[in-house]
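*Asks:* Just the structure for this:
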Amino acid sequence: MKVKTISRVEKDFTQEVQMDKLKVFRNYDPALHPFERPREYTRALNAVKLERMFAKPFVGALDGHSDGVSSIATSRKSLVAFLSGAADGEIRVWDLPRRKCVWSVYGHKGFVRGLAVAPGGQTFFSCSEDKTVKQWALQIKDEDDDVPTALSTFQSKEPFLGIDHHWSNNMFATCSSKVQVWDHQRSEPTHEFAWGADSITAVKFNPAEASLLASTGSDRTITLYDVRVASSMRKIVMEMRSNALAWNPMEPFNFTVANEDHNLYTFDMRRMKRALMVHKDHVSAVMDVSYSPTGKEFVSGSYDRTIRIFNIHSAKSREVYHTKRMQRIFSVKFSADANFVLSGSDDTNIRIWKAEASKSLAKAVPRERRKLEYQESLKERYKHLREIDRISKFRHVPKAIKKATEAKREAHKREKLKMDNRRAHAKPGAVPHANTREQAIVRELE
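*Replies:* Predicted coordinates:
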């Protein structure tokens, strides 16, 4: 009896090194695969439907505060610990993986306006309306039952409204009616900056330029300061007040501000006469903004009770998160690994969200990871097609937000029609076209 066997040469299927390419027995000539595009479109459509089906962004809620959560801070050195401060002066240190409060203390007699972790991750600072800044040890072990005490206290004559720590040096900045720069070892500020009469609501150090910091004021200004020359560099005045500011950690010459006009504005500090991008979607004042460690996205929290995640190059939000019980949001932060978003609202709760709504928290096996990467490439390839674009962008939002969005859209249409009619009945060039990226900026001062 004659038996035919399949014979293969072993060296054709063996990699000498891991980077060697295996022999491919498939012909990739498009002429031999006429139904390739319809097949890929169907797979992309199924992938985007499954993505929306498995979108479960809410991870958990942390309760324990007895008043609204006013500030949240994360450590750049740790994926475990993060901090929260409340309107009643309570400070809590949390363990993120266990979703548990490690310790808490009533560290201030007033509103906790800001928290900042030192670069080493061993200590953190808190500021309050009781005119004090306190330094604390950042402990994530809960074996010690003693009440935590402040390592040091810094006094001022005015209530503090914000704080930020330098990215590498032992110095931090606070804001009140002026910006003050402090050293860990000194009880008095080393530098003071004042430009204008109104209070300053937020201050942030630049991630790359060690001597540069920016602030937002209640007089609608955004100001840049240089610690080396001990003076203000540049200031722009906007139409409405900015509530928060965040620097891009990967592109440190860019920063984003959260404004009262429901928008966020990304600026290049070298050319501040014009915004790089105007990010729209909120229907009420934006209260806080925080960048992802990757520098490609940022999260914003608003008075309209929603959290939105934006791509830095997109005017529209990629995701919107909301719950029935969540109230006005005053603080948002990305976790150090960019996988989670933390939000604090005035319903006394801190909520944990996934940065990717449909991403599984379990570790993916190699085969599953390859499939997910293939699906992502298909969605990217066919994202311009109508059905895939509609499904991927659709989000359920509360009725009040939907109605407010429709009202804003109608108002924008009416304004556009009015300006078109004015141009049609005026001399050419008499009614110029308004640039959205320049419209919100009143003037620039140097």
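
*Asks:* Could you use CA atoms for every contact and neighbour count after this?
*Replies:* Noted.

*Asks:* residue contacts, residue 75?
*Replies:* 81-82, 117-119, 121, 336 (C-alpha atoms under 8 Å, 6 or more residues apart in numbering).

*Asks:* quick one: it from residue 214, how far?
*Replies:* The gap separating residue 75 from residue 214 is 21 Å, by C-alpha to C-alpha, to the nearest Å.

*Asks:* Residue 257 and residue 248 touch, don't they?
*Replies:* No: the pair residue 257 and residue 248 does not pass the contact test of C-alpha atoms under 8 Å, sitting 11.0 Å apart.

*Asks:* Name the single longest helix found in this structure.
*Replies:* In terms of residue count, the longest helix belonging to the chain (DSSP state H) is helix 399-424.

*Asks:* next helix or strand past that one?
*Replies:* Sequence-wise, the next helix or strand downstream of helix 399-424 (DSSP states H and E) is helix 436-439.

*Asks:* Here is the second sequence; please produce its structure so I can put it next to the first one:
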Amino acid sequence: MTSSPASADILVRNSRKRTRELFGSDYTSPAPYFKDSPEDPLYLAERAGLAARIRSEYDHVRELPPALAAKQKAATAARRKKPRQEEPESSTAKMIEDIPQKSLSNRSPSTALSLRTSQAPTNPNTSTRGGLPSSSLVRRENIQQPKPEWHAPWELMRVISGHLGWVRAFAVEPNNQWFASGAGDRTIKIWDLASGSLRLTLTGHISTVRGLAVSPRHPYLFSCGEDKMVKCWDLETNKVIRHYHGHLSGVYTLALHPTLDILVTGGRDGVARVWDMRTRSNIHVLSGHKQTVSDLTCQAGAEPQVITSSLDATVRLWDLTAGKTMGVLTHHKKGVRALAQHPIEWTFASGSTSSIKQWKCPEGAFMQNFEGQNAIINTLSVNEDNVLFSGGDNGSMSFWDWKTGHRYQSLDTTAQPGSLDAESGIFASTFDRTGLRLICGEADKTIKIWRQDPEATPETHPLDWKPTLGRQRF
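*Replies:* Coordinates of the predicted model:
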């Protein structure tokens, strides 16, 4: 007897739907067809899979030993005498009840599970939970990977030349009018942010300038360098008004606390020093790192906190009040060279060789990895639009979505004419106060300013994103 073409089409369509419901959960989150129908293919597929798992995992333990059967019968009778509230039945329990016994086993059904072997000793003190499904039978929910937010791609806007050495540090003025840069030529240059023209050159360091910070409440510019010096510049007279003495070697990084008049510096001697900005007194010496302190950041909150990274492959969280370590993050395998703190959220990122990790303040809970950039990460920057920038020692640049860790743009910087191809490393970066301009300092002695493409739309530059099974947020 041959079936009609119409019935064959129905059989093929039902088979295709059943296959999708069985195997589609490995790649997507299947939505059931005929959701209101009693013969829902998703329900039937889950029931069939559950029956197969019960048969394969528990078929040999379906018969209860006589001693346990008698004890369970007495316990069940005693439980029935006590009034109890009706509990809502779970979907999995209902599904197990709907599975016909012949699909589970050809033997007589049992009300409990036990090991069916003659050598196994019986323990009369053991009890089982009859009638309740095991947690191993519950299908785990598919992990819904969040879709990244769309961001416009970044393009090169301006190249500024003027330094005679590697550009190693940046600081943007709070009013977003100008920014300062420090370089290997021992100078600090003030640039107009709108036009890129040079306003001023400050000289005073006798070695490479490695860190800069502009105070949001005072007309002060702070700088540090490999000459062990930490200087405070008065921007009204453009002269040095304070020195902070104490470091035993080069000072590689510094940061100002957002709300307190406190300056924190770190360097090659492996310690971070906390200074009173006005009196120049050394409040704390945060010692614990075994190698150079490469970067640090301060965050305000209920408990003032300092976060430091080091070439000993650790990140330390410090209690600024007590001057002691709150926690040590040892997830990185190689030296951590860069930190970036989100301007709004209580989160930060740390970068080392081929590894960028995101953390939650203040306890330092790990959140996610940013995977894909195979380079030594020298600098990290993040803006309020949840765009994370990472610059590599080989000139590679990556732009990431802060929420999901998706890399939506990657490119290589171009060394300027007359410089070597090896001079394509990126050493410093920062966003301006609006987050619309990205300033990068490079090994070809130039400053490059990037901006988002103003004509880009989700239609002209669609999001290239595919969810993966192995990657989870937490």
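
*Asks:* And the TM-score between these chains?
*Replies:* Scored against TM-score structural alignment, normalised by the length of the first structure, the superposed chains reach a TM-score of 0.64; 310 aligned residues with a C-alpha RMSD of 2.7 Å.

*Asks:* before we move on, back to that, now rank the contacts of residue 75 of the first structure by neighbours and give me the top one.
*Replies:* residue 117 (27 neighbours; other C-alpha atoms under 10 Å).

*Asks:* Now stretch 231-238 of the first structure: buried residues?
*Replies:* Neighbour counts over stretch 231-238 of the first structure (16 or more other C-alpha atoms under 10 Å) mark 232, 234-238 as buried.

*Asks:* Turn those into TSV, including distance to residue 291 of the first structure and secondary structure.
*Replies:* Rendered in TSV, the data for these read as follows (distance: C-alpha to C-alpha, whole Å; DSSP: H, G, I helix; E, B strand; the rest coil):
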residue	distance to residue 291 of the first structure	secondary structure
232	25	strand
234	23	strand
235	22	strand
236	22	strand
237	23	strand
238	22	strand
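
*Asks:* between those, which is closest to residue 413 of the first structure?
*Replies:* Checking these against residue 413 of the first structure with C-alpha to C-alpha, the nearest one is residue 238 at 23.4 Å.

*Asks:* pretty sure that closest one contacts residue 220?
*Replies:* Yes: in this structure, residue 238 of the first structure is within contact of residue 220 by C-alpha under 8 Å, at 5.4 Å.

*Asks:* Spell out which helix or strand contains residue 7 of the second structure, please.
*Replies:* helix 5-23.

*Asks:* and the helix or strand following that helix, which stretch of the first structure?
*Replies:* As assigned by DSSP H and E, the chain's next helix or strand after helix 5-23 of the second structure is helix 41-58. Equivalent residues of helix 41-58 of the second structure are lacking entirely in the first structure, counting by TM-score structural alignment.

*Asks:* For the aligned residue in the second structure for residue 217 of the first structure, the count of nearby residues, please.
*Replies:* The pairwise alignment with the second structure assigns residue 217 of the first structure to residue 310, based on TM-score structural alignment. For residue 310 of the second structure, the count of nearby residues is 27 (other C-alpha under 10 Å).

*Asks:* need the contact list for residue 310 of the second structure.
*Replies:* With contacts taken as C-alpha under 8 Å, 6+ apart, residue 310 of the second structure has the following neighbours: 270, 289, 291-295, 335-337.

*Asks:* can you check residue 441 of the first structure too?
*Replies:* With contacts defined as C-alpha under 8 Å, 6+ apart, residue 441 of the first structure is in contact with 236-239, 273-274.

*Asks:* what's the answer for residue 192 of the first structure, then?
*Replies:* For residue 192 of the first structure, the residues meeting the contact criterion (C-alpha under 8 Å, 6+ apart) are 178-181, 230.

*Asks:* could those residues go into CSV alongside secondary structure and neighbour count?
*Replies:* Rendered in CSV, the data for the contacts of residue 192 of the first structure read as follows (DSSP: H, G, I helix; E, B strand; the rest coil; neighbours: other C-alpha atoms under 10 Å):
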residue, secondary structure, neighbour count
178, coil, 20
179, strand, 27
180, strand, 20
181, strand, 20
230, coil, 13
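
*Asks:* Reduced to three states, what does residue 190 of the second structure come out as?
*Replies:* Here residue 190 of the second structure is strand, with the state taken from DSSP: H, G, I helix; E, B strand; the rest coil.

*Asks:* And it? What does it align with in the first structure?
*Replies:* Across the alignment, which pairs residues by TM-score structural alignment, residue 190 of the second structure is matched by residue 93 of the first structure.

*Asks:* likewise residue 169 of the second structure?
*Replies:* Residue pairing (TM-score structural alignment): residue 169 of the second structure is matched to residue 71 of the first structure.

*Asks:* what helix or strand does its match sit in?
*Replies:* Per DSSP H and E: residue 71 of the first structure is located in strand 69-74.
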